[in-house]
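>>> Got a sequence here, can you model it:
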Amino acid sequence: MKYLIVTVLIFLSSTAQAKHSIHLDEDKGHYKTQLMWPEVSIPWGMVQLPDGRMLATERSGTLFLLAENKPAIEIQGLPKIHVNNQGGLLDIALHPDFVKNSLIFFTYASPEGEGTGSHTALMRAKLDTKTNTITQQKVFYKGEGNTTKGSHYGSRIAIDDDYIYFSVGDRGARDLNPQDLSLDGGKIYRLNLDGSIPDDNPFVKNDRAKKAIFSYGHRNPQGLVKLDDTGTIWSHEHGPKGGDEVNLIEAGKNYGWPIISYGVNYNGSAFTELTKKVGMEQPKLFWDPSIAPSGMAVINSDKYPHWQGKILLGSLKFNHLVLLEVEDNKIVNQTKIVTEVGGRYRNVIQGRDGYIYLGVDGEGISRLLPMSASD
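Next up is the predicted model:
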């Protein structure tokens, strides 16, 4: 295995807004990274199996089964996947009873349904590690309104003992999808673990709405987690130029895109004059300039005692990690973690073994190892 010594510089923000001044803290941590699986080029989704092996999705359409010091295995039997710029094979999660039922969930760009192109879909399937295949495939949800646009598929998954949450980006139709409850895109959805619609979903009695919608008014959410101690759902999403957001996700709430935003068009022109509006939620944090956040993990491992209870995410733009401290449903501090490894942090997870795993575009998957004082 390849080891790199990583110096971690910690920056603390004294406010909940990243656009305010950030000062350098005196505390410095030292870590090393162990390169585990360089063969995964764009490691979008990662999840560790109970036996310690890793499932990882390659956006180009491959599902890998990975074991330490062994060649990567390609899992067969995937559905038809439309690899289209930001679209492809996306996030992955295990069923809470995976040990008993071997069920997995994953999101992907599906060309099925009406129209040309694709839209984000969520599938459940059974993983067979003896034959290295997936079987018993069932599409739980498929966004309607296929498009050839290659942007804003999302997608992340969060799962608990009762529900599966998943995000779908606005699919490049900001003025159409996010604010319309009858259209897919720009939403976070919630389903029961059997694929049915929860009776208490916020729009089940709205005849015009998609019944699976949990929240709306999103741009392109690529981070989604549930905090164990509070049961709250948190997400982050890509803004335009400026205005990347972290949001506390609540049932039926409207998060404003594109009516309100702290960002502008990529050419610098404004598409809205509003940053606030009655009936629309304010982000708990926004970044200007944008950091292009991707991946999101709750850290509770005793291997990283100073990070326990905090949320770790990656930056595609600035090649660093960000650690968020949440208290009373507010972000009270953010910690910018700059490593010598660099790279576009596509995903970050905490494995069942307690270690943090980093997926970096073009470099593969690494394990982050805290160093003892004697190292």
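>>> C-alpha from now on. contacts and neighbour counts both.
Noted.
>>> same for the helix or strand where residue 9 lies, what does it pack against?
Using DSSP states H and E, residue 9 maps to strand 2-13. Where contact means 3 or more CA pairs under 8 Å, 6 or more residues apart in numbering; DSSP states H and E, strand 2-13 is packed against strand 22-37, strand 330-338.
>>> the inter-axis angle of it versus strand 330-338?
140 degrees (axes from the mean of the first three to the mean of the last three CA atoms, to 10 degrees).
>>> Go through strand 2-13 and flag the buried ones.
Within strand 2-13, the residues that count as buried by 16 or more other CA atoms under 10 Å are 6-13.
>>> now stretch 190-204
Applying 16+ other CA under 10 Å to stretch 190-204 flags 190-193, 195, 197-198, 201-204 as buried.
>>> same thing with stretch 165-175?
Quick answer for stretch 165-175 (16+ other CA under 10 Å): 165-174.
>>> any idea which of these is the one closest to residue 251?
The shortest gap between residue 251 and any of the buried residues of stretch 165-175 belongs to residue 165, at 11.4 Å (CA to CA).
>>> Now show me the structure for the sequence below, then we'll compare the two:
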Amino acid sequence: MNTSIVKKLRALQKLTLSLTCGALLSLPLVAETSWRLDTVASDLDFAWSLAFMPDGRFLVTERTGQLVILNADGSEAKRQAAALPDMFVAAQGGLLDVLLAADFDSSGRLFLSYSCGNLNANSTCLASAQLVNDELTAIRPIFRAQPERRGAAHYGGRMVQLPDETLVLTLGDGFDYREQAQNKAHHLGKTVRLTVDGAVPADNPFVHQAGIAGEVFTLGHRNVQGIVYDPQTGQLFSHEHGPKGGDELNLLSAGQNYGWPVATYGVDYTGARVSPYQRFVGMQDPLYVWTPSIAPAGMTLYQGALFPEWQGNIFVSALAGKALHRLQLTAGKVTAEQVLLADLATRLRDVRTGPDGAIYLLTDGAKGQLLRLLPN
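The predicted model follows:
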């Protein structure tokens, strides 16, 4: 990352808000915009991530291991098993995010995150590949989070490419390893920043520091499943699952600690306290907190033309909450929240802003759908 971008991201920690949970839950409701919802495609098998191809088609990952190309009208053009090395499909694990490289138009290069290993020893992996004549080729693993762990939960797996072409990959704490989110020596409960070949960028916040993994960008996370970069402000937003309550929206800044499990608004699933602290010295407060938990799964920053009144709003798709949450930001603060699509009563895995300005969603399930939100 060039120096100006690093300085901008680090400076953003000063904007982080010290809000109480009570204040976060007392935001005003906002008036609804007139919209309609269309079904673009159906019969997707636990769809996880969506990308838009330059020719107007859609690229969808299915957690069960398939990469699906859909025509612009939603019909299936190609379905293929993503032959990723050592892919592990179980519970929350499998094929996760897909990200088209900045030079995809000329190179056909893309990135795929996935869980790798077996039930007793697995991790989050990242591979680069090329899409040539709709075939996935030149598959090359470029990163494997360490250490490996048991179980099949909390992989993170979302990606974003920054203007300097480095990648930020979100990770989880492995569920049973939450204390390790504070251990800088490895990757559990972190976000990592990598070059497109999986190397450590020379300007990463902890590079060449003894006992710290050079890939670490931020730490103190539980299970980060949403990340977006705002090219207009240089801000990098993420959200993560809390335990029972305490889901967070965060403003990421290089080298900062986001608290888990030392500081959290959530409690354990048994009702026991995870920590006595909601805030802790030297750790960043969330911009926003959801209690009870909505289980945030995807996120987009709306900068399309179809909904001018939604410009600069953040949209979060929810699994347990079974709705789409719109967050209005004013001067770096979340000032209003609107809950959309609750009447669908279905788990929403991903949300993206399309090049046409529409908002696209993936539902989560064995008969999943690609949906499109348009103005009336």
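>>> in structure 2, which spans are helices?
Along structure 2, counting by DSSP state H, helices occupy 3-11, 21-24, 104-107.
>>> What's residue 342 of structure 1 aligned with over in structure 2?
Matched to structure 2 by TM-score structural alignment, residue 342 of structure 1 sits across from residue 345.
>>> contacting residues for the closest residue to its match other than its chain neighbours?
Using CA to CA, 6 or more residues apart in numbering and skipping residues adjacent in sequence, the residue nearest residue 345 of structure 2 is residue 322, 5.5 Å away. For residue 322 of structure 2, the contacting residues are 294, 341-342, 344-348, by CA atoms under 8 Å, 6 or more residues apart in numbering.
>>> The counterpart of residue 127 of structure 2 in structure 1: neighbouring residues, count only.
Aligned by TM-score structural alignment, residue 127 of structure 2 pairs with residue 123 of structure 1. Applying other CA atoms under 10 Å, we find 19 residues neighbouring residue 123 of structure 1.
>>> For residue 123 of structure 1, which residues are in contact?
105-107, 137-141.
>>> buried sites along stretch 210-217 of structure 2?
213-217.
>>> now the match of residue 342 of structure 1: how far from residue 363 of structure 2?
Applying CA to CA, to the nearest Å, the value for residue 345 of structure 2 to residue 363 of structure 2 is 10 Å.
>>> So which of those two has more stuff around it?
Between residue 345 of structure 2 and residue 363, counted using other CA under 10 Å, residue 363 has the larger neighbour count: 26 against 12.
>>> Which residue of structure 1 sits opposite that one in the alignment?
Per TM-score structural alignment, residue 363 of structure 2 is aligned with residue 360.
>>> wait, what's in contact with its match?
41-43, 343-347.
>>> and with 10 Å instead?
If you count contacts by CA atoms under 10 Å, 6 or more residues apart in numbering, residue 360 of structure 1 has them with 38, 40-44, 314, 316, 319, 341-348, 366.
>>> thinking again about what came up before, for the contacts of residue 123 of structure 1, which single residue is the most surrounded?
Going by other CA under 10 Å, residue 107 tops the contacts of residue 123 of structure 1 with 30 neighbours.
>>> Name the nearest residue to that residue, ignoring sequence neighbours.
Closest to residue 107 of structure 1 by CA to CA, 6+ apart is residue 122, at 4.4 Å.
>>> isn't that neighbour right next to residue 81, touching?
No. Applying CA atoms under 10 Å, one finds residue 122 of structure 1 not in contact with residue 81, separated by 11.8 Å.
>>> Which neighbours do the two have in common?
Common contacts of residue 122 of structure 1 and residue 81 (CA under 10 Å, 6+ apart): 108-110.
>>> my read: residue 55 of structure 1 touches residue 132, true?
No. With contact defined as CA under 10 Å, residue 55 of structure 1 does not count as touching residue 132 (11.3 Å).
>>> What separation is there between the match of residue 363 of structure 2 and residue 22 of structure 1?
Distance from residue 360 of structure 1 to residue 22 of structure 1, by CA to CA: 25 Å.
>>> Same check on residue 41 of structure 1?
33 Å.
>>> Check residue 323 of structure 1 too.
14 Å.
>>> out of these two, which sits in the busier spot?
residue 323 (23 against 16).
>>> Can you find the partner of residue 37 of structure 1 in structure 2?
So, by TM-score structural alignment, residue 37 of structure 1 is matched to residue 41.
>>> I'd like to know how many residues surround that match.
When neighbours are defined as other CA under 10 Å, residue 41 of structure 2 has 19 of them.
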